[in-house]
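> Sequence and predicted structure, then a few things I'm wondering about:
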Amino acid sequence: MHSLVGRLRERLKSGWRRFFLAAFGLLLLGGCGVGSGGSDSGNGSGAGGGSGTPPEQLSIKLEGQAKYRADEGVSLSYTVSGNSAASATVTYEGPVELNHDAEKKTISGDALLPGTHLVKVTATAESFSAEDEITLFIDANFGGQYGGGGESQFSLTMGRSQVTETDENNYVLTRSGTLYWYSQATDATEFVNLLCVADVEVSGDEALGSGLCKEVVDDQLQVRTVIGLIVTYKETGELGLTYSYEETDESFDVDFSVAGEAYVSPALDLAGIYRSVLLENLDYLNVTQNNISGDSYNLETPRCGITATLSRYDTELITATEGDGSIIPAEAITIDNCDLTSQTGYAVSVGDATGSGQSGLMLILQSGISDSVVRFDLYTRRGSEYTDPLSKLRYARVCYQGAPTSQAAVYGVAESDCEALTP
């Protein structure tokens, strides 16, 4: 009996020791402030120092947009308050690309590399200190034209990502974009054998999304659903593209390098008359800075007439580089009588492009700007109700300011034609 009581006493002592050790550990963790510190959201929350400075004595609050595209300027500001604010000095910790202006109380710079960057400010006055921080989320600027190789020659075009969601302060939460890519045969025909489109959400140096591809398999047009698409930005400016087909479980991995032609100024005058470089007897296009309209001049049957609105990107926020005008979004696209599925080599690139309410991108390919020659690809995508979901058409400017360009003779366009076609 005495032995049993003794064992019970020892167990009770041991249990109490474990209880007090656990409680003491929790008190230590609480004193260390686990999970406290600067804001992990887009905006600084304002804070006193780790020494326990009361906010009424000294505090600092860092504010501003926390999500930027890599070519956009960064702009933050802070306020210092409290009884010791007048004598406080502020130090900055963060990316060297950003400049701290203590007089204006701002942190700013032209651009940062894609990824996350911590910005921290600390105010000190005598024995008091306070700090605040913001994590900047920099999205890669995937917009541009890229090329890749392999058994087929690949080309990828992505429009500039645009803001799709903001918070109550109008700060950016999400940014999305659209990309098109295609491959073409490496033989003399260079016919397009794959054409794809995808919508992606951009986050740092990656973009994730889904889309559609079309190709001809056993002489039949096949439309595939693209899933698990990842676009990866590399510091060299190259892109990696991986995706799978939902229907076949096939996976693809393509590397792209920057392949744009000469820089295109947003101020480039696009106006003029354009002709398809794919086939004869397609409608001419009358292009202005903001619109496209078809003209069936000298055609017995109008074919592939296009109307569209061009909505240029706003370059106001771009500070890292000059705004590039090579890609222009196109909206409210209508294409009439444009079924080229029976034309050798054009079943994939064009297919049946007929339809209204389409959207897309104009990619300007320039050569010989000095003599007013301009070429462009027009990517268009249609709604899910269409069995052929997307197309790519190419045009060259043959008339400029009512006169033939150097390309006019290639397509049999005379000065009299330019005079008749030019409004």
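Cool, got the structure.

> Going by C-alpha atoms from here, please, whenever you check contacts or count neighbours.
Noted.

> Quick one: list the elements packing against the helix or strand hosting T334.
Assessed by DSSP states H and E, T334 sits inside strand 327-336. Applying 3 or more Cα pairs under 8 Å, 6 or more residues apart in numbering; DSSP states H and E, we find strand 327-336 packed against strand 305-310, strand 355-366.

> Of all those strands, which one is nearest F128?
When those are ranked by distance to F128, counting by Cα to Cα, first place goes to strand 355-366 at 56.2 Å.

> The residue nearest to S359 when sequence neighbours are not counted: how many residues sit nearby?
Nearest residue to S359 in three dimensions, chain neighbours excluded: E331, at 4.7 Å (Cα to Cα, 6 or more residues apart in numbering). A count of nearby residues for E331, using other Cα atoms under 10 Å, gives 18.

> Use this one as the comparison:
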Amino acid sequence: MDKEVFNQGLLEFLSESTSPFHAVQSMSQRLRDAGFERLKNDGDIGPGSTGVFYEQGGSLIALRPGTEALRESGLRMVGAHTDSPCLMVKPNAEQRKLGYLQLGIEVYGGALLNPWFDRDLSLAGRVSYEHGAGAVATALVDFRDPIAVIPSLAIHLDREANKNRSINAQLQMAPLLSLDTQSFELREFLRGHLQARALDITEVLDYELCFYDTQAPAQIGLRREFIASARLDNLLSCYTGLQALLEADGSQWSLLVCNDHEEVGSCSSTGAQGPMLQNFLQRLLPDQISLPMLMQRSMMISADNAHAVHPSYPDKHDERHGPMINGGPVIKVNASQRYATSSDGAALFRLLARKASVDVQAFAMRADMACGSTIGPITAGELGVTTLDIGVPTFGMHSIRELAGSDDAWALQRVLSAYFSHPSPLFAASP
């Protein structure tokens, strides 16, 4: 796959994946199109068998079996996350003030709030409802059209806005839907939307909905050298890992896991700190003793975006560790293990990148600044597997619209494809 085809696919995926549930739906469809099958309870997964995938809420695991016995060959894993900082709709959301209808929100994750003002917003997520037969069913919704906005306060009413304006999420971030209509009730609105799709629905019981910016992802810049989009952190890594898995040669056991809830700590049934991945691996190896042995022969690459050095804020980076956009994927290192990178994992990545003719950069936080984290340390701690944290350089992380390079995701995909096809063993025995 060449770079232009890859980037066009990335833009399409970003546009489709307006919530973690939609990201899983989009990845599942691509896996089915490539011949993967949904995991069956009684299915046997052995060497050379068909690729399988497993969905749970906003998380997904996909596996391509290798040609040799798993216990001897080890498992090559790539991990990413499907969620992004956003505004989630509260259960009793309707707010009526001064003749306007708004919806109450809760901030999900560490969102950069200022860019949310004056954007054309829509709603997407999952709705749970009473099926006509009396059971609970779920359906995904995505309105696509702009149905809301969070208007800014005019500078004439706050002359210090450009110097010192704080944002109160409870009081100032409720999206505006319309002039007040007393007949509007969100659950009824959702029920009408689902009925229009010919679903057998009696009542909407609950929902998980998030607002998102309707501006389409785009390749921009004088030479089209940038990718601008919402949710680059971390759908870019999900798509890159997926394409690498689909293009792997099938010789090695290869796995992609995309977890929900990373932005809020990963502690959930479908998060990296939950049992989803370990349960899946135990399905491959029912013998409990075999899992630690398998992990000794395996590796996890945690793919999550990295902070590019900003030309207007160069002092926010260590001067020797400022990744450049389109300078290649970034190995992320932290002495306090906020990133799980070890020297042997980093060395293997550098070797694979060199073979793929891809440049590699390094990132370490300034010694006087706190460091973020990823699913990498969580997975390493849960499974005891060698783990490497890498990512694509990005501007505006956690903004409603982020910026990455049009070369970098494609370069990372080439390295991950080489990783998925690298012969056993990953690491030679110590002399």
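Arrived safely. Just so it is clear, the structure is predicted and the values come from calculations on it, not from any experiment.

> Give me the TM-score for this pair.
Structural agreement between the overlaid chains, expressed as a TM-score with TM-score structural alignment, normalised by the length of the first structure, amounts to 0.19; 142 aligned residues with a Cα RMSD of 7.4 Å.

> related to what we said a few turns ago, in this structure the residue nearest to S359 of the first structure contacts L310, no?
Yes. Applying Cα atoms under 8 Å as the test, E331 of the first structure and L310 come out as touching, 6.4 Å apart.

> quick one: buried residues of the strand holding T334 of the first structure?
By 16 or more other Cα atoms under 10 Å, the buried positions in strand 327-336 of the first structure come out as 327-331, 333-336.

> Check stretch 124-142 of the first structure too.
The neighbour-count check on stretch 124-142 of the first structure (16+ other Cα under 10 Å) flags 124-125, 128-142 as buried.

> Same check on stretch 186-197 of the second structure?
187, 190-192, 194.

> Need the residues that contact it.
Outside stretch 186-197 of the second structure, the residues within contact range by Cα atoms under 8 Å, 6 or more residues apart in numbering are 93-94, 127, 201, 203-206.

> ok, those vs T240 of the second structure, which is closest?
Comparing the contacts of stretch 186-197 of the second structure against T240 of the second structure with Cα to Cα picks out V127 as the nearest, at 28.5 Å.

> Count the residues that sit near the residue lying closest to the closest one once chain neighbours are set aside.
Distances taken as Cα to Cα, 6+ apart place Y207 nearest to V127 of the second structure, at 4.3 Å, with adjacent residues excluded. By other Cα under 10 Å, 20 other residues sit near Y207 of the second structure.

> H131 of the second structure versus Y207 of the second structure, what's the distance?
Relative to H131 of the second structure, Y207 of the second structure is positioned 15 Å away (criterion: Cα to Cα, to the nearest Å).

> Which stretches in the stretch 201-350 of the second structure count as helices?
All helices of the stretch 201-350 of the second structure, identified by DSSP state H, counting those that start in this stretch, fall at 232-247, 276-284, 290-296, 343-355.

> Out of those, which gets nearest to L171 of the second structure?
Distance to L171 of the second structure, taken as Cα to Cα, is lowest for helix 232-247 among the helices of the stretch 201-350 of the second structure, at 27.0 Å.

> packing partners for the closest one?
With contacts defined as 3+ Cα pairs under 8 Å, 6+ apart, the packing partners of helix 232-247 of the second structure are helix 3-16, helix 20-33, strand 76-81, strand 254-259, strand 402-405, helix 408-421.

> quick one, which of these is nearest to A306 of the second structure?
Taking Cα to Cα as the criterion, A306 of the second structure comes closest to strand 402-405 out of those, the separation being 9.8 Å.

> so how many other residues sit close to S108 of the first structure?
Tallying neighbours of S108 of the first structure according to other Cα under 10 Å, which is how burial is gauged here, yields 15.

> Helix, strand or coil: sort out it for me.
strand (DSSP: H, G, I helix; E, B strand; the rest coil).

> For V80 of the first structure, see how far away it is.
Here the distance between S108 of the first structure and V80 of the first structure works out to 18 Å (Cα to Cα).

> before we move on, the earlier item: can I get the helices and strands packed on helix 232-247 of the second structure in CSV with mean neighbour count and distance to R354 of the second structure?
Shown next, in CSV, are these (neighbours: other Cα atoms under 10 Å; distance: least, Cα to Cα, whole Å):
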stretch, mean neighbour count, distance to R354 of the second structure
helix 3-16, 17, 18
helix 20-33, 20, 29
strand 76-81, 28, 19
strand 254-259, 27, 21
strand 402-405, 24, 20
helix 408-421, 25, 9
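
> So for G376 of the second structure, which of the ones you listed sits nearest?
Relative to G376 of the second structure, the nearest member of these by Cα to Cα is strand 76-81, separated by 7.8 Å.

> so what does the closest one touch, helix or strand wise?
Packed against strand 76-81 of the second structure by the contact rule (3+ Cα pairs under 8 Å, 6+ apart) you find helix 232-247, strand 254-259, strand 299-303, helix 375-383, helix 408-421.

> Arrange the ones you listed in TSV, one row each, with distance to Y54 of the second structure as further columns.
Converted to TSV, these look like this (distance: least, Cα to Cα, whole Å):
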stretch	distance to Y54 of the second structure
helix 232-247	14
strand 254-259	10
strand 299-303	18
helix 375-383	18
helix 408-421	19
